[in-house]
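# I'll drop the sequence and a predicted model, then ask my questions.
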Amino acid sequence: MTLFSYHLLELPFFQAMKGICLTPISKQTKGLVHSEYMTAMTLGAPIFSTSRVLIGQVAVFMQWEEETGLNRYLENDHFGKVLSKGWHVRLSFTRQWGKYEGFKIPEYKNKVDSSNGPVVAVTIARMKPFAVPRFIHWGRPVEKLVRDHPGTTLALASVKFPNTVSTFSVWKSEKEMEDMVKGHSNVEKPKRHVDAMKERERKDFHFEFTTLRFKPLAEFGTWKGRSNFIPKS
């Protein structure tokens, strides 16, 4: 059964730059369906600041035909061994909105145990270059909403030049995430996400865009000295 995984890793500056220019993940990797190698970003950070794009912090989103492929990659591949020293979560697909080339979304959909169970959300898109200023205007308030939301245990963005952008967030419960999406959260300016989605429907920012929702299966390693980002359901 297909498996998704999301990896976070800190690398030396020049090794990270090499990965940006030449992705270290072979498309011929046995059992790998698709991968996106990206540079992590701080949600909500000023656009022109050193805290925005975090060279040296790598985010990798992958889909596997089955879990044995991921295990084999982490144990035997050169870059897989590097990835294994970071943090990652294994994910079972539950829902999708939109489309994005490369990933093969399964017809089978798992279910979260309950609306109070933890969920992981990944968005990934290819931007229209001339829509970037408008996207930043509407997107940064949403980034801050997700970053500061009491329902998230881990939230970040990532980018792959020239035009791929993504977000990753771990939520304590599906209900808290859906309340945020619908503008029902008990936070300041709760409708920031709703407003941004209305603007996207009016005039799309992207060539392609998808939001994927997952049930977290297991997490491994540490990120910035922390672990146990996935709440116990």
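Done, it's in.

# for the rest of this, base every contact and every neighbour count on C-alpha atoms.
OK.

# what's the neighbour count on Val142?
25 (other CA atoms under 10 Å).

# in the helix or strand where Phe14 lies, what's buried?
Secondary-structure assignment from DSSP states H and E places Phe14 in helix 13-21. Buried residues in helix 13-21, counted by 16 or more other CA atoms under 10 Å: Ala16, Gly19, Ile20.

# redo these as CSV? Include distance to Lys144.
Below are the buried residues of helix 13-21 laid out as CSV (distance: CA to CA, whole Å):
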residue, distance to Lys144
Ala16, 26
Gly19, 28
Ile20, 26
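
# which of those sits closest to His78?
Nearest to His78, judged by CA to CA, of those is Gly19 at 13.1 Å.

# who are the neighbours in contact with the nearest residue to the closest one once chain neighbours are set aside?
Nearest residue to Gly19, sequence neighbours excluded (CA to CA, 6 or more residues apart in numbering): Tyr37, at 8.0 Å. By CA atoms under 8 Å, 6 or more residues apart in numbering, the contact list for Tyr37 reads Gly19, Ile20, Thr23, Ile25, Val58, Ala59, Val60, Phe61, Lys160.

# and the third one, how many residues sit next to it?
By that I understand Thr23. For Thr23, using other CA under 10 Å, the count is 15.

# another one to put next to it:
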Amino acid sequence: MSIFTYHLAKTSYLKALKVLLFPPQPIHTPGLIHMECMTFMRLGSRVISPSRFLNRKIIIFAQWESESAIDSYLEKDSFGKVLSKGWHTRLSYLRQWGKLDEFMIPEESKELDDPNSPVVAVTLARMKLFQVPRFIHWGRPVEKLVRDHPGNTLALASIRLPRTVSTFSVWKSQKEMTDMVFGHSAGADPKRHLKAMKERDRKDFHYQFTTLRFKPIAEYGEWDGRKHIIPNLTKTK
């Protein structure tokens, strides 16, 4: 069964640019199924902002054949060694909405044994360039809703120009995440996410889009001085 990873790491501008232009490929990386290489964006930041574009903070979302393939890559590959100095979580697939061609997503969905267990959500989209202004108009309020929600312990976004955008969020429980999605949260305008999804259904912003839900199974390293970002995990290093 395949396993997914999500990595946060800092490197030089040159190395960040190199991995964006020439991301690792499965043919040269044993055990890799697909890897998305992006740079960090702060949720809800201004549209024209350095935090939305190229910087030294690299974000990697990848699918692997096994944990041993992950360990080998982090220990032996030159870019893998950069990632090993940052933070990452290992993820077991639960379910998907939408579709993205490059990943090999299992056909069978799963459910958490305990709805109060932590859950990780990843969205990944290929933008229609002429729809970017609409996407920003509807997306920024949702970014702020997720960013400020008390139910998550980490929420961020990432980008790879010109078309790829993504979000990542760690939730204390599946219930808190689904309450946010369906507009049942406390606070101002809790239906921002629901409204944006209805607008996307009316006229899509993307030519491909997926939302993936995962059970976190391990956490390694630290990010901006933080450890144990995912609550109640027994496997942390």
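Sure thing, it's come through. Computed from a predicted structure; not experimentally measured.

# so which of the buried residues of helix 13-21 of structure 1 comes closest to Ala121 of structure 1?
Distances from Ala121 of structure 1 to the buried residues of helix 13-21 of structure 1, taken as CA to CA, are shortest for Ile20 (23.8 Å).

# from Leu43 of structure 1, how far off is that closest one?
Distance of Ile20 of structure 1 to Leu43 of structure 1, given as CA to CA, to the nearest Å: 20 Å.

# quick one: contacts for the residue most central in space within structure 1?
Closest to where the C-alpha atoms of structure 1 average out (CA atoms, centre = their mean) is Phe168, at 2.9 Å. For Phe168 of structure 1, the contact set (CA under 8 Å, 6+ apart) comprises Val120, Ala121, Val122, Thr123, Leu154, Ala155, Leu156, Ala157.

# go ahead and confirm Lys160 of structure 1 touches Ser35.
No: contact between Lys160 of structure 1 and Ser35 fails when scored by CA atoms under 8 Å: they sit 11.8 Å apart.

# which residues does Gly221 of structure 1 contact?
Applying CA under 8 Å, 6+ apart, we find Gly221 of structure 1 in contact with Ser84, Lys85, Gly86, Trp87, His88, Ser227.

# go with 6 Å
Shown in contact with Gly221 of structure 1 (CA atoms under 6 Å, 6 or more residues apart in numbering): Gly86, Trp87.

# okay, the biggest helix by length in structure 2 sits on what stretch of structure 1?
What stands out as the longest helix in structure 2, according to DSSP state H, is helix 132-148. Mapped onto structure 1 using TM-score structural alignment, helix 132-148 of structure 2 spans residues 132-148.

# identify the residues contacting that stretch?
Taking CA under 6 Å, 6+ apart as the rule, stretch 132-148 of structure 1 contacts Leu43, Gly44, Ala155, Arg192, His193, Ala196.

# with structure 2 overlaid, how far apart is it on average?
By mean CA distance after the TM-score superposition for structure 1, the fitted stretch 132-148 of structure 1 averages 0.3 Å away from its aligned residues in structure 2.

# show me where structure 1 has its strands.
3-10, 32-41, 53-64, 87-99, 119-127, 152-160, 164-171, 206-220 (DSSP state E).

# mean per-residue distance, the first one versus structure 2.
With both structures laid over each other, strand 3-10 of structure 1 and its partner residues in structure 2 are 0.3 Å apart on average (mean CA distance after the TM-score superposition for structure 1).

# most widely separated two among the contacts of Phe168 of structure 1?
Every pair of those checked by CA to CA; the farthest is Thr123 and Leu154, at 14.4 Å.

# so those two - more neighbours on which side?
Thr123 (19 against 16).

# how about that one: what's its closest non-neighbour residue?
Thr211 (4.4 Å).

# thought that neighbour was touching Trp97?
Yes: between Thr211 of structure 1 and Trp97 there is a contact under CA atoms under 6 Å: 5.2 Å.

# so how far is His206 of structure 1 from Asn163 of structure 1?
From Asn163 of structure 1 to His206 of structure 1 the distance is 9 Å (CA to CA).

# so these two - more neighbours on which side?
Neighbour count, other CA under 10 Å: between Asn163 of structure 1 and His206, His206 has more, with 21 against 14.

# which residues sit in contact with the more buried one?
Contacts of His206 of structure 1 (CA under 6 Å, 6+ apart): Arg126, Met127, Lys128.

# switch the cut-off to 8 Å
Residues near His206 of structure 1 by CA under 8 Å, 6+ apart: Ala125, Arg126, Met127, Lys128, Ala131.

# what residue of structure 2 matches up with it?
Using TM-score structural alignment, His206 of structure 1 pairs with His206 in structure 2.

# could you check how far its match is from Thr164 of structure 2?
Relative to Thr164 of structure 2, and taking CA to CA, His206 of structure 2 is found at 10 Å.

# name the residues contacting each of those two.
Ala125, Arg126, Met127.

# Glu67 of structure 2 touches Thr5, doesn't it?
No: counting by CA under 8 Å, Glu67 of structure 2 does not reach Thr5; the two are 9.5 Å apart.

# what about the two, which has more around it?
When Glu67 of structure 2 and Thr5 are compared for neighbours, Thr5 comes out ahead with 20 against 16, by other CA under 10 Å.

# most neighbours among the contacts of Phe168 of structure 1, which one is it?
Of the contacts of Phe168 of structure 1, with other CA under 10 Å as the count, Val120 tops at 27 neighbours.

# and the closest residue to it other than its chain neighbours, how many neighbours?
Nearest residue to Val120 of structure 1 in three dimensions, chain neighbours excluded: Val170, at 4.6 Å (CA to CA, 6+ apart). Per other CA under 10 Å, the neighbour tally for Val170 of structure 1 reads 24.

# how near is Thr29 of structure 2 to Lys215 of structure 2?
For Thr29 of structure 2, the distance to Lys215 of structure 2 - CA to CA - is 25 Å.
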